[in-house]
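In: Sequence and predicted structure are below.
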Amino acid sequence: MTRTLRTLLVGLLVGALSGALVGALAGQATAEGGRPTVISRQVAFELVNTNDTDLLCLPDGQEYVVRARLVGPRKQVLGRAGAQRINLLVHDAGTGGWFWGMDSPRRYDYARQLARRGETSLVLTRLGYDENRLDSGRDTCLGAQATMLHQVVQHLKSGQYRFTGDVGTTTPHAGHVVVHGHGTGAAVAQLEASTFDDVEGLVLMSWTDNQFSQRAVAEATRQGTTCLGAADYAGFGESRADYRSLLFASAPASVQRRAARLRNDVPCGDVLSLAGMVTALTLGTGDIEAPALLLYGDRDARTRDGAADQQAARFRSSESVHTRTFRGAGSALPLEHRAPQVRREVLAFLGGLRLS
């Protein structure tokens, strides 16, 4: 090989390597400057199934390890960002933690989509559901659910919880907690806020304590009849088709089918304390001071027209109350066709909160 040819080849090789290096650095800069890397980690809380609210119901008073999932930007989830806001996501009766993470398609993964905008969320699976199922659904109740939610809020703020299988990593602690609830989960969040006054915001979806539809009343009555017998759990909906019609109006068929496969029965302690929950919220919601965002679908099978205005009027002491009703949407707003608009409304609300 001649010296001239060798020099030419070396020059071409150096140029190619330099170009590759520049391209890699440019790609790295784009990744760092764009949306964050999102991760999910399992965590565990030690909670006491007790009732410290004004809702009269009797849980078993035992301590349980309740598992949940942190979803957010990598640095925040791994506790390397200092005190931060954590969104605490609380599911409805009959669903589960999966409600907030329907990742196929990812358009409907509420927690992950919030994480792509820089938000960290704790996806809570309530005691009595899925991996946190009880031997008897009569061992807990909605007053206990609100009390355990309060315990989770306090553990988030102190950092007193742990990663499962990753002992060497520090869990993040929250400077502020905003609770997002759907259906009965929204009622639990509302009771927690009115009782303990320790959250910085509420995002409440598809819940009313005074504008239930006849369909909702009939479903609650059916579940109550089951639980007044010997059952420990009651089905949510008489069939999968009934379940889908209670939750959905516009979600893709694939999302509805998967949700129906994942549906949970409802602990009878929750079912039998629902009437007391409505009374407690009627008396206590006016004491809530945290800002609130109330979201509804105009085709929700479980609420009547006017639910948003009636519910907003109960938040007499809140710093601010915003409502939004989405056209064509049913109850399961994060899984309905308007899910991106729902998230935009939520992100705008979160962006307007004072973090002092």
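Out: Nice, thanks for sending it over.
In: alpha carbons only for contacts and neighbour counts from here, please
Out: Noted.
In: quick one: contacts for Gln113?
Out: Contacts for Gln113 (C-alpha atoms under 8 Å, 6 or more residues apart in numbering) come out as Arg106, Arg107.
In: give me that answer again for 10 Å
Out: By C-alpha atoms under 10 Å, 6 or more residues apart in numbering, the residues touching Gln113 are Val38, Val71, Gly72, Gly101, Asp103, Arg106, Arg107, Glu119, Pro340, Arg343.
In: out of these, which are buried?
Out: Val38, Val71, Gly72, Gly101, Asp103, Arg107, Glu119, Pro340, Arg343 (16 or more other C-alpha atoms under 10 Å).
In: And those, which is closest to Gln310?
Out: Distance to Gln310, by C-alpha to C-alpha, is smallest for Arg343 among the buried ones among the contacts of Gln113, at 23.1 Å.
In: The residue nearest in space to the middle of the chain: what secondary structure?
Out: The chain has Leu89 as the residue nearest its centroid, 2.1 Å off, counting by C-alpha atoms, centre = their mean. Secondary structure for Leu89, judged by DSSP: H, G, I helix; E, B strand; the rest coil, is strand.
In: so what's it up against?
Out: 68-69, 97, 99-100, 110-111, 121-125, 178-182, 185-186, 189, 203.
In: can you count the residues close to Arg257?
Out: Using other C-alpha atoms under 10 Å, Arg257 is surrounded by 15 other residues.
In: Now the buried ones among the contacts of Gln113 in TSV, please, with extra columns for secondary structure and distance to Gly19.
Out: What follows is these, written out as TSV (DSSP: H, G, I helix; E, B strand; the rest coil; distance: C-alpha to C-alpha, whole Å):
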residue	secondary structure	distance to Gly19
Val38	strand	29
Val71	strand	36
Gly72	strand	34
Gly101	helix	40
Asp103	coil	37
Arg107	helix	36
Glu119	coil	36
Pro340	helix	39
Arg343	helix	40
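In: Any chance of TSV for those residues, columns distance to Leu295?
Out: Putting the buried ones among the contacts of Gln113 into TSV (distance: C-alpha to C-alpha, whole Å) gives the following:
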residue	distance to Leu295
Val38	26
Val71	22
Gly72	23
Gly101	19
Asp103	22
Arg107	19
Glu119	19
Pro340	13
Arg343	11
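In: just these now: which is nearest Leu281?
Out: The closest of these, once distances to Leu281 are taken by C-alpha to C-alpha, is Arg343, at 26.1 Å.
In: and His180, what element?
Out: Secondary structure assigned from DSSP states H and E places His180 in strand 174-182.
In: before we go on, here's another structure to hold up against the first:
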Amino acid sequence: MFNNLRAQMLLLGLVGGLLVALPAAPATAADRARTPRIVSQAVTFPVVNRGPGWCAADGGTHQVRGRLVGTRAAVEGRTGARRLNVLVHDFAAGSWFWHLRSHPAYDYATQLARRGEVSLVLDRLGYGASPLADGRATCLGAQAEMLHQVVQRVRSGLYSFSPDRGTRPLHAASVVLHGHSVGAAIAQLEAGTHDDVDGLVLMSWADSGASTRAVRAASDQVSTCLRGADYATYGGDAAAYRALMFRTAPAAVQRSAVRRRSADPCGDATSLAPALLPSALAARKVDAPVLLLVGSADVQVRPGAAERQARSYPRDVAVTTRTIPGAASALPLERSAPATRRTVLRWLRALR
């Protein structure tokens, strides 16, 4: 009996050794099925393009389009009301800035979705999938008002949504606005004017912190508009644009951004200077938590501008300021993008 037991133990040991030595089996279909699938679902919002007194818009009804990015269950509203991150792009950009699917490691919306978040990436009116024939027919104040209308619609679930099978559209229990540069100014205007969001993530923006290079680029753009153009490009030629936006982004990411770069509606460009005071006044009325993010190598924002911006909000508002070492303006597309996302995700989790 002892000899039989000893033989069995030796046999088990040999089998165990073989199992350790064998390479891991590839993921099975069942394994892949357990990994939540991330989807990108097209959505449409009817909005009225109306501006406040300090900027003019056509007052017409237009279609603003975007994409919901998250797990299929969340995007189709099968997980109930939940937080929605609404991502607002800068000049010369579009929804692609947040959802660069050709470079998955730099796809901000999808990477957030892999960690349980759901995002709405928008093409603002006059950009990408939300065309506007006359670029002088909108302005930054109107962009903030249209963003407000989008926020109200995602809270109620009243928007066009066409998934593969009939389901109710996602409706948001809470909304956090993420804005980059001029998109951050639009988000701040919306939040300070309407008090209907639960947090602000503002990247690469300060109301009075624009550098000389940024002012010069904006002035050149306005000059083009004043010569009669409907649309004008921010940042000059491709090399100048790269120098304004990037420092460490991979060359392939920079090339993708340059290919996708769009001209801006001249109504947006010419209303940037008039928007600075309303944006600063709106900051004083924000009552949601704020995360300010800036890159240490951002040539469009003066040193210390983020810290000064932090003092613009009411004293009882929780304001967090973080500097991303070595990064330029386009924080989601720089090599430090994972650090940017980790900072945002930690802050988002603290809101719960």
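Out: Everything's here; your move. From a predicted model like this one, the values you see are computed outputs, not experimental measurements.
In: TM-score of the superposed pair?
Out: Once the chains are laid over each other, their TM-score by TM-score structural alignment, normalised by the length of structure 2 reads 0.89; 328 aligned residues with a C-alpha RMSD of 1.8 Å.
In: before we move on, the earlier item: for the contacts of Gln113 of structure 1, which ones persist in structure 2?
Out: Mapping the contacts of Gln113 of structure 1 onto structure 2 (both residues aligned by TM-score structural alignment, their matches' C-alpha atoms under 10 Å) leaves Val38, Val71, Gly72, Gly101, Arg106, Arg107, Glu119, Pro340, Arg343 still in contact.
In: the strands in the stretch 201-350 of structure 1, which residues?
Out: Along the stretch 201-350 of structure 1, the stretches classed as strands by DSSP state E, counting those that start in this stretch are 201-205, 233-234, 266-267, 292-297, 321-326.
In: The ones you listed: which one's closest to Leu134 of structure 1?
Out: With C-alpha to C-alpha as the criterion, Leu134 of structure 1 lies closest to strand 266-267 of those, at 8.3 Å.
In: Give me the mean deviation of the closest one from structure 2.
Out: Its aligned residues in structure 2 lie a mean 0.8 Å from strand 266-267 of structure 1 after superposition (mean C-alpha distance after the TM-score superposition for structure 1).
In: Now do that strand: distance to the chain's middle.
Out: Distance of strand 266-267 of structure 1 from the chain centroid (C-alpha atoms, centre = their mean, to the nearest Å) equals 18 Å.
In: Repeat that for stretch 141-150 of structure 2.
Out: That offset, for stretch 141-150 of structure 2, works out to 16 Å (C-alpha atoms, centre = their mean).
In: Check stretch 284-291 of structure 2 too.
Out: The answer for stretch 284-291 of structure 2 is 18 Å, by C-alpha atoms, centre = their mean.
In: Kindly report the same for stretch 233-247 of structure 1.
Out: 20 Å.
In: what's it aligned against in structure 2?
Out: Aligning stretch 233-247 of structure 1 against structure 2 (TM-score structural alignment) gives residues 231-245.
In: Ends of stretch 78-87 of structure 1, what's the gap?
Out: Across stretch 78-87 of structure 1, the terminal residues are separated by 16 Å (C-alpha to C-alpha, to the nearest Å).
In: for the helix or strand following the strand holding His180 of structure 1, which positions count as buried?
Out: The helix or strand immediately downstream of strand 174-182 of structure 1 is helix 184-196, counting by DSSP H and E. By 16+ other C-alpha under 10 Å, the buried positions in helix 184-196 of structure 1 come out as Thr184, Gly185, Ala186, Ala187, Val188, Ala189, Gln190, Leu191, Glu192, Ala193, Ser194, Thr195.
In: ditto for stretch 127-135 of structure 1
Out: Neighbour-count burial for stretch 127-135 of structure 1 flags Leu127, Gly128, Tyr129, Asp130, Arg133, Leu134 (criterion: 16+ other C-alpha under 10 Å).
In: In strands, which of these fall?
Out: Secondary structure from DSSP state E places none of the buried residues of stretch 127-135 of structure 1 in strands.
In: just the residues you listed now: which is nearest Gly82 of structure 1?
Out: Using C-alpha to C-alpha, these come closest to Gly82 of structure 1 at Leu127, 28.9 Å.
In: Give the equivalent position in structure 2 for the closest one.
Out: Superposed on structure 2 with TM-score structural alignment, Leu127 of structure 1 falls opposite Leu125.
In: repeat for Arg304 of structure 1
Out: In structure 2, Arg304 of structure 1 lands on Arg302 (TM-score structural alignment).
In: circling back: just confirm the match of Leu127 of structure 1 contacts Ala57, I think it does.
Out: No: assessed by C-alpha atoms under 10 Å, Leu125 of structure 2 is found out of contact with Ala57, at 11.3 Å.
In: which residues do those two both contact?
Out: Between them, Leu125 of structure 2 and Ala57 share the contacting residues Asn49, Gly135, Thr138, Cys139, Ala142, Gln143, judged by C-alpha under 10 Å, 6+ apart.
In: okay if I get these as TSV plus neighbour count?
Out: Formatted as TSV, the shared contacts of Leu125 and Ala57 of structure 2 follow (neighbours: other C-alpha atoms under 10 Å):
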residue	neighbour count
Asn49	24
Gly135	24
Thr138	27
Cys139	29
Ala142	27
Gln143	25
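In: Just these: which are in helices?
Out: Members of these lying in helices (criterion: DSSP state H): Ala142, Gln143.
In: Can you lay out the shared contacts of Leu125 and Ala57 of structure 2 as CSV showing distance to Leu276 of structure 2?
Out: Putting the shared contacts of Leu125 and Ala57 of structure 2 into CSV (distance: C-alpha to C-alpha, whole Å) gives the following:
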residue, distance to Leu276 of structure 2
Asn49, 20
Gly135, 20
Thr138, 17
Cys139, 13
Ala142, 14
Gln143, 14
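In: now, among the shared contacts of Leu125 and Ala57 of structure 2, which is nearest to Thr224 of structure 2?
Out: Ranked by distance to Thr224 of structure 2 (C-alpha to C-alpha), those are led by Gly135 at 12.5 Å.
In: Tell me how far the closest one lies from Ser223 of structure 2.
Out: 15 Å.
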